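> Next come a sequence and a model predicted from it.
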Amino acid sequence: MILSFFDQFTLTTYFGIPLMFLAMALPWIFYPAPTARWVNNRLITLQSWSINRFTHQLLLPVNPGGHKWAILFAALMLFLITLNTFGLAPYTFTPTTQLSLNLGLAVPLWLATVIIGMRDKPTHALGHLLPEGTPTLLIPVLIVIETISLLIRPLALGVRLTANLTAGHLLIQLIATAAFALITVHPTVTLLILALLYLLTLLEVAVALIQAYVFVLLLSLYLQENV
């Protein structure tokens, strides 16, 4: 029995082994693997078309120099979509509700874009810290503000993904708890609550897909500033 609404976000272990790693690894077996056949089946064709469209859309604002990140972005988006959507199934755990995992993805990738900018275009990368035409008296203040804004980007990426998924899961559990509590007292009200719960679940599926896309899209925009 769940003692707290936040128990669903607690890292569980089995024989001392964190099940988070299992939750991160198992969903990949549901993806069809490419075969050596000349003609692919419908599922693999749909998967390839979807990945190509998403990757093309992500790389539209990026210069050709950043297109080498295409495979990484496509894999990251599939990874996040898989974890987000499978976490909505009953008796499952959603690793992306953990801020540690999201920061573990956001910080290295953001840092890689910054290092690329400092290596290839140091003047252009440092130019983002000071807008053109800034009054002399405001230069130190704006440099500090822009530096803080730059350093807070990975935190914003991780917190955005964590907060959206956590809020959705909590709202679903609250409404489901209300439905179970009212099922014997007000059956008609319970039916309305179940209809609301169904619509909310569809919304959460959309949120799971959109948040994965937004996470990777923001990384592509950070990359665009440094290539």
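Thanks, I have the structure now.
> drop to CA atoms for contacts and neighbour counts, all remaining ones
Will do.
> Please report how far I116 lies from L109.
11 Å (Cα to Cα, to the nearest Å).
> again with L126
The gap separating L126 from L109 is 19 Å, by Cα to Cα.
> what about F5, neighbour count?
For F5, the count of nearby residues is 13 (other Cα atoms under 10 Å).
> Please give the element, helix or strand, for the closest residue to it other than its chain neighbours.
Nearest non-adjacent residue to F5, counting by Cα to Cα, 6 or more residues apart in numbering: L170, 6.8 Å away. Here L170 sits within helix 153-182, counting by DSSP states H and E.
> Which parts of the protein are helices?
20-25, 42-58, 70-86, 99-120, 122-127, 139-151, 153-182, 187-224 (DSSP state H).
> will you turn these into CSV that also has mean neighbour count and distance to P34?
Converted to CSV, these look like this (neighbours: other Cα atoms under 10 Å; distance: least, Cα to Cα, whole Å):
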stretch, mean neighbour count, distance to P34
helix 20-25, 14, 19
helix 42-58, 14, 7
helix 70-86, 18, 15
helix 99-120, 17, 26
helix 122-127, 14, 40
helix 139-151, 14, 40
helix 153-182, 17, 30
helix 187-224, 17, 23
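> possible to save those helices as a markdown table with distance to T10?
As requested, these are arranged in a markdown table below (distance: least, Cα to Cα, whole Å):
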| stretch | distance to T10 |
| --- | --- |
| helix 20-25 | 10 |
| helix 42-58 | 32 |
| helix 70-86 | 16 |
| helix 99-120 | 12 |
| helix 122-127 | 40 |
| helix 139-151 | 28 |
| helix 153-182 | 12 |
| helix 187-224 | 20 |
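> adding another structure so you can compare the two:
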Amino acid sequence: MALNFFDQFSIPYILGTPLIIPALLFPLLLWPSTSRFKKNRYSTIQHWLVNLVTKQLMMPIKPEGHKWTSTFMTLFMLLIMLNTLGLLPYTFTPTTQLSMNMAFAFPAWLMTVLTGLRNQTTISLGHLLPEGTPTPLIPMLVLIETVSLLIRPIALGVRLTANLTAGHLLMQLISTAVVTIMGSLTTTALAALITLLLLTCLEMAVALIQAYVFILLLTLYLQENI
């Protein structure tokens, strides 16, 4: 029995083994192997959707950044699977853990920064100081822009964690209310159940959108450094 509503975001253990490990490996079982799925409806639809999203994300970027397509799309598909599979009953969502999301956000952000420093050092450092800044304001603006740059991976991780956690917590609250009042207030319980079903659909959309926003922001960061 959970002591409070936030216990659902604690990593569960079975026989001393954290369930976050199979939760991270389970999406790999759903990814079709080219040796087993040569041509079928599932692989065709998946290929079309991946190509569509890839064009939306990578077309605005300069050709120099297109070599990052496979990296970003792999991370995008992994986030989608982790976010959506966590909505199934008796499952655990790894992306509700801030540490997990920071493990995704920080290396990806660092890749974009190091790319800019390697390929265009002067321009990348020039982003820390807007053009035409008065001399007395230079130290303060450099400090502000540096903090803004360093806070980007934190914003990526916190945004993904907060949106998924809020949705899961709201679903937990409504489902608990439905079970509690089902015997006494049937009409209210039915209305709450309908709300829960609609919220589940909304949470599915949030899971997809947040994965898209995560990768979209990474592409914008990459665009600044190529």
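Yep, that arrived. All of these numbers come straight from a predicted model, not from anything done at the bench.
> where does the TM-score land?
Superposed pair, TM-score by TM-score structural alignment, normalised by the length of structure 2: 0.97. Supporting alignment: 226 aligned residues with a Cα RMSD of 1.2 Å.
> Against E225 of structure 1, how distant is the equivalent of I144 of structure 2 over in structure 1?
Aligned by TM-score structural alignment, I144 of structure 2 pairs with I145 of structure 1. As judged by Cα to Cα, I145 of structure 1 and E225 of structure 1 stand 18 Å apart.
> one step back: helices and strands around the helix holding L170 of structure 1, which ones?
Counting contacts by 3 or more Cα pairs under 8 Å, 6 or more residues apart in numbering; DSSP states H and E, helix 153-182 of structure 1 is packed against helix 99-120, helix 187-224.
> can you give me how far stretch 183-199 of structure 1 is from the chain middle?
Here stretch 183-199 of structure 1 is found 31 Å from its chain centre; the criterion is Cα atoms, centre = their mean, to the nearest Å.
> I meant to write stretch 146-162 of structure 1 there.
The answer for stretch 146-162 of structure 1 is 13 Å, by Cα atoms, centre = their mean.
> Figure out the length between the terminal residues of that stretch.
Distance across stretch 146-162 of structure 1, first residue to last, is 24 Å (Cα to Cα).
> how close does the helix holding L170 of structure 1 sit to structure 2?
Helix 153-182 of structure 1, aligned to structure 2 and superposed, deviates on average by 0.4 Å (mean Cα distance after the TM-score superposition for structure 1).
> again with stretch 203-222 of structure 1
Stretch 203-222 of structure 1: mean distance to aligned residues in structure 2 after superposition is 0.3 Å, counting by mean Cα distance after the TM-score superposition for structure 1.
> repeat for stretch 143-150 of structure 1
Looks like 0.2 Å for stretch 143-150 of structure 1 (mean Cα distance after the TM-score superposition for structure 1).
> so who does the spatially closest residue to P34 of structure 1 that is not a sequence neighbour touch?
Take P34 of structure 1 and drop its neighbours on the chain: the residue closest to it by Cα to Cα, 6+ apart is I44, 7.0 Å away. By Cα atoms under 8 Å, 6 or more residues apart in numbering, the contact set of I44 of structure 1 is 32-34.
> Can you match those residues up with structure 2 and say which hold?
Retained in structure 2: P32, out of the contacts of I44 of structure 1 (criterion both residues aligned by TM-score structural alignment, their matches' Cα atoms under 8 Å).
> just so I know, which of the helices of structure 1 lies nearest L3 of structure 1?
Taking Cα to Cα, helix 153-182 is the member of the helices of structure 1 nearest to L3 of structure 1, at 12.3 Å.
> The closest one to helix 187-224, inter-axis angle?
Angle, helix 153-182 of structure 1 to helix 187-224, by axes from the mean of the first three to the mean of the last three Cα atoms, to 10 degrees: 170 degrees.
> Against H67 of structure 1, how distant is F86 of structure 1?
In this view, F86 of structure 1 and H67 of structure 1 are 29 Å apart by Cα to Cα.
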